[in-house]
Structure formats: C-alpha cells, structure tokens
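**Student:** sequence first, predicted coordinates after that:
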Amino acid sequence: MADDNPYVTDPALDFRDVEALGEADARAQAERLREAVRFHDYRYYVLNDPVIGDRAYDRLFERLRELEDAFDLEREGSPTQRVGGEPVDELGTVEHVAPLFSIDSSGDAADVREFDRRVRRDLGGADVAYVCEPKFDGLSVEVVYVDGRYERAATRGDGETGEDVTENVRTIESVPQRLRGDHPDVLVVRGEVYIPRDAFQQYNRERVERGDDPFANPRNAAAGTLRQLDPSVTAERPLDCFFYDVLAAWDADASGDGGSGDDGGDDAVRAAWNGSGTNVEALLDALRERSSASGGGLGAGIDGLDTHWGEVGRFPEWGLKTNDRDRRVADVEAAIDYRDALRTEREELNYEIDGTVVKVDDRAQCERLGTTARHYRWAYAYKFPARTEVTTITDVVVQVGRTGRLTPVALLEPVEVGGVTVSRASLHNPEEIDELGVNVGDEVRIERAGDVIPYVDEVVEKRSEGTFDFPESCPVCGSDVERDGPIAFCTGGLACDAQLVHALAYFTDVLDIEGVGEAAAEQLVEAGLVADDVADLYDVEVETLAELSGWGETSARNLRAELDAARHPPLGDFLAAIGIPEVGPIVAADLAAHFGDVDAFLDAERDDYEAVEGVGPTVAEHIAEFRDNERNRRVIERLRDESRLGEPDAPEMTEEGDELAGETYVFTGSVEGWTRDELQELVERHGATATTSVSSNTDCLVVGSNPGASKREDATEHDVPELDADAFFERLAERGIDADAP
C-alpha cells in the first residue's frame, strides 16, 4: 500500500465529475481506488479492524465503478468484479491440483485417543504436536492463485475433481482477488465457504416473508448459493470464507534446491512458469504431477509452510482470512480439552460448527503418515453430539399468504427432530403465541405434527421479556391487519406484493401455464411487470421479459406460447384460478356447472351460491365477499378482455366414451387449432385422465410446439413415452376417436 494513497485514511469523497477527467487521470485514480478498496477489504474481512466507515467505503467503491464504466477500463482483478459475471448453462468440472481428502470422525474421545496412538506408532514413537481448529459446517473449496492473482475455485466434489465455481467464489468479499505481501508464485489453498449465522437468519427471514421455504441450515444455504448458475445471484447472498490448509505451493526463488524430493517435478513447474504471462492450465498440470510424484512436497523452501501452525500465521499476511479459535496444543489430551471448551462456546459463534479438527502440526510428519483411499491419516474430526428437539428461537417472521392470512413462523437455531434438521416451526396464529407466552430468544421444544410439520410445543426456558408483539399492520405492504377469531388477515389484497406474488403463481399453476413458479412470480412483481393484478402478465412483451436475469428470448417466447395456449380456459378452471377463498378446483367445477358463464356467476345472489352442491354458508359468504370487492371485479373484467385472457369457455354436455379408459395423459407445448384445456377435455370425454404433471402413472406425454422443459425431464426420469401431435391424433384414430379440431 502506497503511503501517499489519498483513499486510505480519512479519504476525501468530493470527486470531480467523471466528464471533467481525461482518460489518463481516470486510469490513475481508478488504480489508487482499487488499491485502497483491497486494503479496506483486508482490514475489514481479515483483520476485523476497519479504518473507515461503511458509507465512505461504499462511496469509494461506487466511484471506482463509475470510472470503469465511463472509460471502459480493464476490470480483471478489480474489486468491482465481485458483483458477478454472466450466467452459465451448467457448472463445469475441473481436476484438483492436489486431492481434497475427507477426514475420519467420531464423537467419542476414546476414538480420538486411538487416532493419536496410531499416529505416534506410525511415526516410530516421535513426539507429536497438534493444531486444533473448529470443524466448519460449510462447503469445502480449492482456491488457486497464480502470481498473486485469483485464478480458479472448485468445490471438493469427489476429491479428485470438483465443480468449477470460479465466478461464484469471486463474489465472496473475504476471498481476495490479489494476494498481499510476499506470497508464493503459485498458491493452492483449501477453505470453507459458509454463511454467518446472523446473515443466515436474516436471509431465511426474507425467504419466509416472500412465502419461500427457508433453508434448513447454513450449510445447505451456502451449498445452494455457491452452485448458482448466475453469479449475480451468488453476489447478493452473504457468503464468507475461512482458509485453513495449503494444498500446493511453489515459488521460483525458493524451489530448485532439491529439498522437495520431487525427482525433477520442479523443473517441469519452472518450465511452465512465466509470471503474469503463464499458461495457467499447463502450470497447474505440472504442479499436479509434482505433487503426485512427491507425495506432497508442499512449499519446499517457503517460510512457514513446514507446519500447519505456520500456515495459520502466513495466511493473514497474504490476505487470507483464518479463524481466531485455532490453537496449537502439545498432545491429544489438550486437543480433547480444546474440543470440550469449544463446545461450551458454540452458541456464541457467528458460524455453524459441528466439532473440531485435530491435525498433526509437522508437515513432514503428515507426509510420512500419508492417506488412505479417502482420508488423511494425519487429521481427525472430534464431533459434537447432534442438537435434538430443544433449541432457541432467533426470530419470528410473519408470513403473508395468497389470501392475505398472516402466519407467524419461528426461525430456529437448526435442530434435529426425528432425524430431520429443522430451522423453522409454525406458531399457528396470534392466540397460539399468547398461550405459549413465546418470544424471540426463548428456549423451546420442537415437535413434528404427524411426524411432518414442525411446531413449537412449549417454552422450556423463558429468556425474553413478554410475548411476541403481533403486528397491527402488514409487514409487506403496511395495510391494516384484521382479526377473524384467532386468525389475522392483511387487508391490502392484491395491492400487497406478497399476495400478488402468491396469486400470480397460483393462477398460472391452476391454468397449467408453465414457466411461472413462485420465484419467477416474485421476479415479475419486483421488476414491476406485474404491478396491479395477474392480468398484467398478459401485457408483458417478450423482449422485456427476455431481459430479466435468467430468462432469455427462448424462455420468454415459451411463456408467451403457454399463455396463448391457455387463452380460453374452462369456466371451472378460471373460477379456481382467480383465487376465491375456499374455492378449489372441485368447488369451482360445481359453480361452473351450475351457473354456466361468468355473467351468471357474477350476478348471482349469496343464496344462489349456497344452493350449489358442495357450497355451504361459509364458502358462499367468501364467494359473495370476493365478488363484491370492486378490485376483484376489475381483475375479472381485465382477464375477460380479448387482448388478455379471453372469455372462459362454458362447460359443455358431451357424450362420453371409454376408448381411453384407464390411461393418463399430460400435455405440454401448443397444438395448432387446440387449446390445452380442449385437449384435456378430449381425452377425458373418452375415459382417460388428464393431469398437469408427469409421474410414473402417466401413460403418455403429448409434446406440442414450444414445450416446457420440466415435463419432458420428468418424462425421461419416469420412462414415460412422448408423442408429437401427429402421433397423438393417430393414436386416437386407431381407437376410433374422431378428433377434428373444435
């Protein structure tokens, strides 16, 4: 770090307009900003000792991005690249420079002592010191630096190869893009990607508020995030990383002294080395061969890499984050004491651990001990017992459902209940909260209703004051909350984004419109493309949709084809899809058969609804209230507009046959001259069953033009035959069925 860099201590934040700078001045300022941002990242993420505030850091970072955008500056290695690169179709695989073995484990101290006995026996009775560290419950990764530059990252995979997550790991703030200080020319390190507990709880809170299922535990969240195909999604999630092992290291100035015992492997590495102009893959291939030939031979001649404890000391010098609970101990009994002490501190840590790792400190001893086919012989994991049933409430989130019902959900420290890890539990309603007397911070017992749905059974230890204060306004839209007995409702209707998201996902699901699940519905609402009600979906242009992250023109056109194919649904499907409380597909079909068209349904009296088979007084009241709501009437009229959904088809009385009795059909894509519902009605008239999802019970998937991918994938998985439209109608003709287009 240059002493004269003006952006390190008390940086001046009044920058000249970008337009007033020449390119040379812009490049010089950008380079100093990059240097300063890397320094501040190091102080914050590695040393946990920042020298400027968040606002100042954000302004420096934003200024750097402004300069890079305005002058189209080279961004390789720039801190701004942490925002994420272009999405990929799938994650590739790469071969590790050195194998990433797993670690044998046990929760029994006797097994740890037996590990120590084997180590000392295999080392001929030599004295052995150990390095102890927390056993992180995250995702192991290999990270490669060449000439100090971040080059590659991969998951552990099978130990020999892993998934290429280079662009995703690049977004993690604690993974430096450039190493600091006097680093080796090539450095390959192992780290653990994780999500801090406080960030995990906040992220789960946001998911539950959106109506999504929360992640079961931080490890699942980290693994799912790291494997995202869109790095910009990874960048938005709070990943962090600890480093704890050198897998391979090489330095041109420190190698070549014959100390590594690699029989010429170092010469091959040297031949591939050319500083910043190195062919990285050739270099890593040579390093891989060197490591394999020497049985390790890590970091010959590089200061500090002859012990694990030395690595712990060097990592921060290079800008790599380590854990402050690491300890060097003299013997196995001290290692056992370390684990017991760490277990008492477990709940205070801001990251999940499930035990401790005990490593032989001396690297030469590690190489003598070697590995089995799967495990390091020089390391052992002493695990904690699993958390069971009793845990702590970390937060209470009020979730807004499709009908506006508010459901309180307790977010928990992950706990094992009946062999399943649980991170949330239902609190049912405000009355239940009052009866339990429960609040954030309380220790509670978790049960699983019917061995499936977790709920809070009782407060084991009261650690808070009072009970959770149920909100009087909707946490999403701010509308008033009304009570109906023990149940609370948001009065915002579709003006509430949470209800709109659920309503959109439900609407497209009932009408069998592929391509709009909960995640896509949320994306459409957040982008403002569906702003008022579900009818907005029919106004979204293909070009606009294609610009959204994760879509593209093909996906956008497929959704348009799905919408067009479902433009004239049966009246029963329409009434089910618009989201009338307590009106599902069966009741909606009964209403359609009774009233025959939308106008008759809208003009009916409350008693007329109750006269329908299957509709009681409560459901009739829900229908009448829904119909009388001015906003709901407007949505129905918008959907009936020919430019959007079109007039729903009234049910028809048709003669039925049994030519297809016992068969089950699923349709995907569009068939010229037919809507999806007409095709389903066709096979049902002749005794078949038409469903919207493929299973092992499906006899045939009929594939039209622009088909959805998910149904075809399911068909492959369940070995269900596919028929194109011509083959489908030929099949009907063979059964004596006249299938002229309606």
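**Tutor:** Here it is on my side, so go on. Numbers count the residues shown, from 1 in each chain.
**Student:** all contacts plus neighbour counts: C-alpha atoms, from now on.
**Tutor:** Will do.
**Student:** hang on, Glu74 packs against Leu64?
**Tutor:** No. Counting by Cα atoms under 8 Å, Glu74 sits too far from Leu64 to count as a contact (11.8 Å).
**Student:** show me which of the two is the more surrounded one.
**Tutor:** When Glu74 and Leu64 are compared for neighbours, Leu64 comes out ahead with 24 against 10, by other Cα atoms under 10 Å.
**Student:** that one sits in which helix or strand?
**Tutor:** helix 54-71 (DSSP states H and E).
**Student:** list the helices and strands that helix packs on?
**Tutor:** Counting contacts by 3 or more Cα pairs under 8 Å, 6 or more residues apart in numbering; DSSP states H and E, helix 54-71 is packed against helix 23-41.
**Student:** check which residues of the helix it packs on are buried.
**Tutor:** Within helix 23-41, the residues scored as buried using 16 or more other Cα atoms under 10 Å are 23, 26-27, 29-30, 32-41.
**Student:** Arg288: which of the residues you listed is nearest?
**Tutor:** Arg38 (30.1 Å; Cα to Cα).
**Student:** any idea how many residues pack against the closest residue to the closest one other than its chain neighbours?
**Tutor:** Nearest residue to Arg38, sequence neighbours excluded (Cα to Cα, 6 or more residues apart in numbering): Pro79, at 7.0 Å. Pro79 has 23 neighbouring residues, counting by other Cα under 10 Å.
**Student:** and here's the other structure:
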Amino acid sequence: MSDEQDRDDDPSRDADPDDEPARYADPAENPYVREPPIEFTDVAELDAATAREQAERLRAAIREHDYRYYVEAYPIVSDAAYDALFDRLVALEEAFDLPTEDSPTRRVGGEPVAELEAVEHTAPMLSIDQTTDPDDVREFDDRVRRELAESEVTVAGDAIEYVCEPKFDGLSVEVVYENGEYVRAATRGDGTTGDDVTEQVATIRAVPGRLRGAPDDVPDILAVRGEVYIPRDAFQELNRERQERGEEPFANPRNAAAGTLRQLDPTVVADRPLSVFFFDVLEWTGATPGDDSGGGGPRERPATHWGELDALEGFGLRRNDRTELVTDIEDAIDYRDRTAEVRDELAYEIDGIVIKVNDLAACETLGTTSRSYRWAFAYKFPPRTETTTVEEIVVQVGRTGRLTPVALLDPVDVGGVTVSRATLHNPAEIETLNVNVGDRVRVYRAGDVIPYIPAVVEKRSEGAYEFPEACPVCDSPVERDGPLAYCTGGLGCPAQLERAIEHWARRDALDVEGLGPETVEQLRAAGLVESLPDLYRLDREDLAALDGWGETSAENLLAELEASRNPPLPEFLAALGIPDVGAATARNLAAHFGTLDALLAASEADLQAVEDVGETVAAEIHEFLDGERNRETIAELRELGVDPQPYETGAESGGGEFEGLTFVFTGALSVPRSEAQAVVERHGGNATGSVSGNTDYLVVGEDPGRSKRRDAEEHSVETIDEAAFASLLADHGIEWPPES
C-alpha cells in the first residue's frame, strides 16, 4: 500500500469502523477483513478445494481493503497485514494454478504491450469552455436560463442547480465496465478516440476490477470519465527517487501521470503512485432514467448529475468529497473562491473548478458544440506569476542525451513558494524568448515543481543565450533535432552511461539479472564502471568488497555477465539503445543483414529496405552506428569477448516450417516473448504485434491483454495457449522452450 491519504479532515471519519458497511466482504463472514491472520498453513498441506475457497475469500477481503484505503482513505488493517494477505493469495494462485483474470494480484502489472492501440470512446469526451472572469460565469448562467426557458424543459425540482467540483490537473480517461467487470480504459485522445490503456489502468488500486454490488444491481454497460493523477507527496517522493538514480525529474504531476499511463510496460505503471477521481457518466446501459429517490434500484440511471455521483460511489468508484450542489451561480463563484484558498492544502493539483448543470434532461436540451459541453463551464484560478532576473543559464544532460537549459534566478516568491530556477525547455525556446543572462523575466508556476519562463519583460542583455555546440559533460558535438538538442556522445557519454547499462541489462535485451538502477549507481559511485565495456572488466574481489555485497553476490553478477557474451544478434541490437529500435525492429534488422558487420557497413538506403524502417528511423540508426564513440564502444565490447551471433533465417537453417504463417503473442510466456517471436521467424514465419485478418495464430500466455483476444474473435483467428504452441513446434521437430 502507498502512503496516500487524500481525504480532508471529516468528523464522520471518527466513527467506529465496525459501523461502516461492507463493500466487497462482510467482516462477520470473512476472517480476512478484521484482525486477519498473518501466518498461514503451508500451501502444500491444502487440497485444491480448500485453496480455491481461501483464495476467493482473500480476493474479496483485499478488494474490501483496497476500497477502504484507496477510495475512502480509511484503512482498517495495517500495511503488514495487508501484505501478508496479498502474498498468501499470490502463493495460492501460483501453487494451484488458480485463474487471475479479475484477481487483485493483477495490480502488479502484466506483460508489456507492443504498442498503444487506438480505441473509440463509447461517447465523445469533449472539452469545457473556461474563464478567469466571474462575469463570464454569470453570462454562462444567463445563457443556461434563457435557453432552458425557451425550450420549456421541465427542470427537476423546478430550479436550476449546479454541481461544483474541483478541476483536476491530471489526465482524463474513459473506464468501461460490462456487467460490473472492468473491461477497458482509454485516454481522452482527440475526444472521439484515445489510446488503449486497459492494462495500465488495471494496476491503479483506486480503480476496482469489479463494481460493488450483485450483477443485477449494476448497469450492463457503465462507461465513466475520470482523472488520473499523482498525489503531491507521492510525486515529490517519485522525483526524489528519480534524481537519486540520475534521471531527469518530472516537471509536474500532470506530466508524470500522463507519461506513466502511456508506458508500454504495465509493471512500470504499477510501481508509480497513480490514483483517480471519477466525475462523469459517458454511458449507462441497462435501464431507463429514473428518480434519484429510489424505487427502481441502482440499475436505473439517475435523473441528475448529483445522483450519478452518488451512484458511482455506491459502485465503488472514487468521487471527490469536495463536490458541492448549489442553487445559485453566486454560490458557485463563492465555491471557487473558497476552493482557491485551500488549493495548496489539497493532496492533489487543481487549476480551478467546474460548474455543471445538475439536471440531465436540461443538459440534453443544452447540448454540445463540436468541441465542448454547453451545460458545463470551468472557472479557473489566475496563473501564478512573478518577475525576477536571470542570473545564470546552465545546460543539463539527461540520461537520453537530451540537453535541457535551466535558468538560475534571483530567488522570488511565486504563490507562496520560493523559486530560484526555471526550465527553458530547449534551445528553440531560448531563441523564441530571446532570453539571456541579466534579463528581467516573468516566472510562471501553476502547480509545477519546475517553473518556466513565458516571457522576457525587460531586455537587459545583447541577443539570446548562445547554446553550446559541445556537450558540457563529454565534449561531444551537439546536434539539433527540431527544437531539441542532443549530445552525440551516445554510449561514450558519462551522463548517459547509467541509462545505457540499465537498457543493456533489460529482460528484452541481454537479460542480465542483478543490474538494476541501484546496482548500476553503486558500481558507478565506486568507480568500477566508467563505460559499457567496463562491465566485462569487473573483478570478483572488487565487487565482493562493495557495501551489501559478498562473494556470492559478486559471483552471481559475473556469471550473468559471462552468459551474455554470446547474445543473439537481435538481443544485442536491442541492448545497444539505438533510437527507435525496440525488440521488433532489432529482429527485422538482424533478419535482413544477418551479421553485425553487415549492419555496421549498411548505408541509409540499405537500412530503408528493412521491414518497418522508414526514412527517419533509418537516418537515426545510421547516425547511431556511424558515431565515433558508439563504434569505439562496440569494438571494445567485441575485444572483450562480447560476440553477437549471426541471425539464422528459416531458409539458412534449412527450415521454413512456418513459411506463410503469422503469429501474435499476448500475455506472459515461460520465456520472454521476444524469444518466441524469434523462434517463429527463424523457421520462416512472421511474428507481429497486432492481430489482423492475416494472423493465423494468437498465442495466449498468462495474464493476457483483452484487446488482442477481442481482435482475434472479430477476425476468427485461432487462439492457442503455450502448451498448444509447444505441441505445434514439436510437430515440426522444433524444441520448446528454446535453448538460450
């Protein structure tokens, strides 16, 4: 569990927790809700029926604890007890091969996805008109009253009510439930379609995998709109950890949330402290609109927005407790002013409030424009700006080689926070602002941890700051890529070294266990690794002498490195960290050129002949492989015995058993999916990342994604598990799993 506590002080929270109703598990019937045991009978002593029953109770209890902690912010068990229950459930599921489709254990994340696929929303996710002027808010109210009067619509309660809620500064998502089960999530995108982030959102503990209530008590289809965010305290801790690892800190919580949700690896998302508030219903299928007062059961869609919020809370979906219902637009304006006074005390970032007409029939009458709702209006807070002087400009080198200019400022108070530095983003921004040392500038901070400069207010220098032509860390030439600047030192730049080593050791690269961020940082701090080839010069005695190490740890790491000396060519190419070259492109390059030497001799035109390699990617690959320092690093690795093995195609190996067949893989297999794809390709087949009408087999591993299975059903693609895949290989005399 995280340390997030988002609810403000509320006297009702002092009530006896035994008086709180159960959401997913009844404490009187489930022993794992209150004062649960933290020691269990050995799994080996259980029979299958007992294990299955215990697992079901644990799942229900963990859902209950997740709801009380992440939604109500009122836990009833200690973190240690929760962890014990969770670990027990994992042990039962693994020992008895129990299904985990809707289990809380899926919160730890599944197999990485190949890409974020586009999905269409159940209903448009539109924008909201906004202002910082109260007169515009009053004009909105006048228009609403005028148009409703002209339409002669009957408003519930014979009065126009408004729902007022904080305007969250996060990332909007659509979350869809079918018969109470979580099935899909997507980013807002262009409002009509968004990125499929089903697997990523599934790791957020405030998003229930199953709605509260019996199947007959929830809509057949419920699509809701929410805002994914990172709490302030958790964001500060996340940035502190990134800086300790030498990574660039996120500029603000919103960017961090957005970047996290678009990660292709759900396990990365699971490690980030994301949370969510739900605030709108996009679709409610299963009954007709009803009365808020009851009489039709929760399957009936309420007649008001306020009623919908109550219903969402009843389903276990987290709503914000600062939402208010008002009957006058002046009360809405007052709500905004009161909210502005406490915004810095909230556990989450907001940049204003949203005012919505409460009556849904009235909303239907008011309608929408092509881009926004006509029944909602955002009343934003004024931006926080101050004026100060640029004392110095420094250029930082990130772990990707990107150069970021930072202005060091004469310290100034901005919205109660002392600001002494601000990002200038990139060299193009410097040129646009025409900013230099000595200029008076406006500093903008609206929830940003790293403020920025929107304008020069008094020019006191000559011209703009001259961006360096050489990397300030390794002195390699700096290259521009549009508005951005990058160090060309690549594998030879110390600022990029830690990232390069971590990339080298990744599971979908050379899979060197034990080379995580902390270990890499420790090796760097001890002066043992100054370049990538230094990994293969490590000495057992030096490693064993490190803090927390010993002979066994040293030998284990050296054994892992020794095992990586003869990697398959695709894995070697993926490990180098070539821009835009992931596992799939690395396989295509290896299959096309066959050997590393052939690839190193390739021209840009040669590279463009490779499948899925266009002009831009070909130029980036050629630039990387032709770079002097990268060439030196590759040559040094080979001198130290790192020998990438030539890639054998089906034809070269006398195979071709799968010629004309296309495979797609989803879920976790007993080996990395890249190895399974490589086996298919070595024997003449195709391995792609998405299902289409040309796909012959979808191979499904553990914890598979839903989108590929849905696509397989739509295209009548045969779906097989890993055992059937192994049998198919055996029929052709192909060993599975493959030897390393």
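**Tutor:** Thanks, I have the structure now. Because the structure is a prediction, the values reported are computed rather than measured.
**Student:** and whichever residue in structure 2 pairs up with Val186 of structure 1, how far from Cys363 of structure 2?
**Tutor:** The equivalent of Val186 of structure 1 in structure 2 is Ile221 (alignment by TM-score structural alignment). Taking Cα to Cα, to the nearest Å as the criterion, Ile221 of structure 2 is separated from Cys363 of structure 2 by 21 Å.
**Student:** so between these two, which is more surrounded?
**Tutor:** Using other Cα under 10 Å, the more surrounded residue of Ile221 of structure 2 and Cys363 is Cys363, with 21 against 18.
**Student:** now the more buried one: closest residue in space that isn't a chain neighbour?
**Tutor:** That would be Trp375: by Cα to Cα, 6+ apart, it lies 5.5 Å from Cys363 of structure 2.
**Student:** about what we covered before: wouldn't the residue nearest to Arg38 of structure 1 be in contact with Val37 here?
**Tutor:** Yes. Pro79 of structure 1 lies in contact with Val37 (Cα under 8 Å); the separation is 7.1 Å.
**Student:** tell me what whichever strand or helix holds Val680 of structure 2 is packed against?
**Tutor:** Assigning secondary structure by DSSP H and E places Val680 of structure 2 in helix 673-682. Helices and strands touching helix 673-682 of structure 2, by 3+ Cα pairs under 8 Å, 6+ apart, are helix 583-593, strand 662-666, strand 686-688.
**Student:** related to what we said a few turns ago, so what's the residue count around the residue nearest to Cys363 of structure 2?
**Tutor:** Trp375 of structure 2, neighbours per other Cα under 10 Å, totals 25.
**Student:** how near is Ser102 of structure 1 to Arg59 of structure 1?
**Tutor:** The value you get for Ser102 of structure 1 to Arg59 of structure 1, if Cα to Cα is used, is 43 Å.
**Student:** and these two? Which one has more around it.
**Tutor:** The residue with more neighbours, out of Ser102 of structure 1 and Arg59, is Ser102; 19 against 15, by other Cα under 10 Å.
**Student:** the more buried one maps to what in structure 2?
**Tutor:** Checking TM-score structural alignment: Ser102 of structure 1 goes with Ser127.
**Student:** for that match, which residues are in contact?
**Tutor:** Counting by Cα atoms under 8 Å, 6 or more residues apart in numbering, Ser127 of structure 2 touches Arg371, Ser372, Tyr373.
**Student:** among the residues you listed, which are located in strands?
**Tutor:** Among the contacts of Ser127 of structure 2, none falls in strands (DSSP state E).
**Student:** considering the residues you listed, which possesses the most neighbours?
**Tutor:** Neighbour max across the contacts of Ser127 of structure 2 (other Cα under 10 Å) = Tyr373, 19 neighbours.
**Student:** that one: what's it in contact with?
**Tutor:** Contacts of Tyr373 of structure 2 (Cα under 8 Å, 6+ apart): Leu126, Ser127, Ile128, Asp129, Gly367.
**Student:** which among those gets closest to Ala723 of structure 2?
**Tutor:** Using Cα to Cα, the contacts of Tyr373 of structure 2 come closest to Ala723 of structure 2 at Leu126, 45.8 Å.
**Student:** go ahead and confirm the closest one touches Thr193.
**Tutor:** No. Applying Cα under 8 Å, one finds Leu126 of structure 2 not in contact with Thr193, separated by 11.2 Å.
**Student:** more crowded one of these two?
**Tutor:** Thr193 (19 against 16).
**Student:** name the nearest residue to that one, ignoring sequence neighbours.
**Tutor:** Glu120 (4.2 Å).
**Student:** got it, and Arg145 of structure 2?
**Tutor:** Nearest non-adjacent residue to Arg145 of structure 2 (Cα to Cα, 6+ apart): Ile160, at 7.7 Å.
**Student:** that neighbour -> structure 1?
**Tutor:** Match for Ile160 of structure 2 (TM-score structural alignment): Val128.
**Student:** and that match, that one's in a strand?
**Tutor:** No. Counting by DSSP: H, G, I helix; E, B strand; the rest coil, Val128 of structure 1 falls outside a strand, being coil.
**Student:** now do the helices in the stretch 201-350 of structure 1.
**Tutor:** 218-226, 231-235, 265-272, 280-294, 308-317, 332-345 (DSSP state H, counting those that start in this stretch).
**Student:** a markdown table for the ones you listed, including mean neighbour count and distance to Ser140 of structure 1?
**Tutor:** What follows is these, written out as a markdown table (neighbours: other Cα atoms under 10 Å; distance: least, Cα to Cα, whole Å):
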| stretch | mean neighbour count | distance to Ser140 of structure 1 |
| --- | --- | --- |
| helix 218-226 | 22 | 9 |
| helix 231-235 | 22 | 16 |
| helix 265-272 | 18 | 26 |
| helix 280-294 | 19 | 19 |
| helix 308-317 | 19 | 17 |
| helix 332-345 | 17 | 21 |
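**Student:** can I get these in TSV with distance to Gly157 of structure 1?
**Tutor:** Below are the helices of the stretch 201-350 of structure 1 laid out as TSV (distance: least, Cα to Cα, whole Å):
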stretch	distance to Gly157 of structure 1
helix 218-226	12
helix 231-235	19
helix 265-272	25
helix 280-294	17
helix 308-317	24
helix 332-345	28
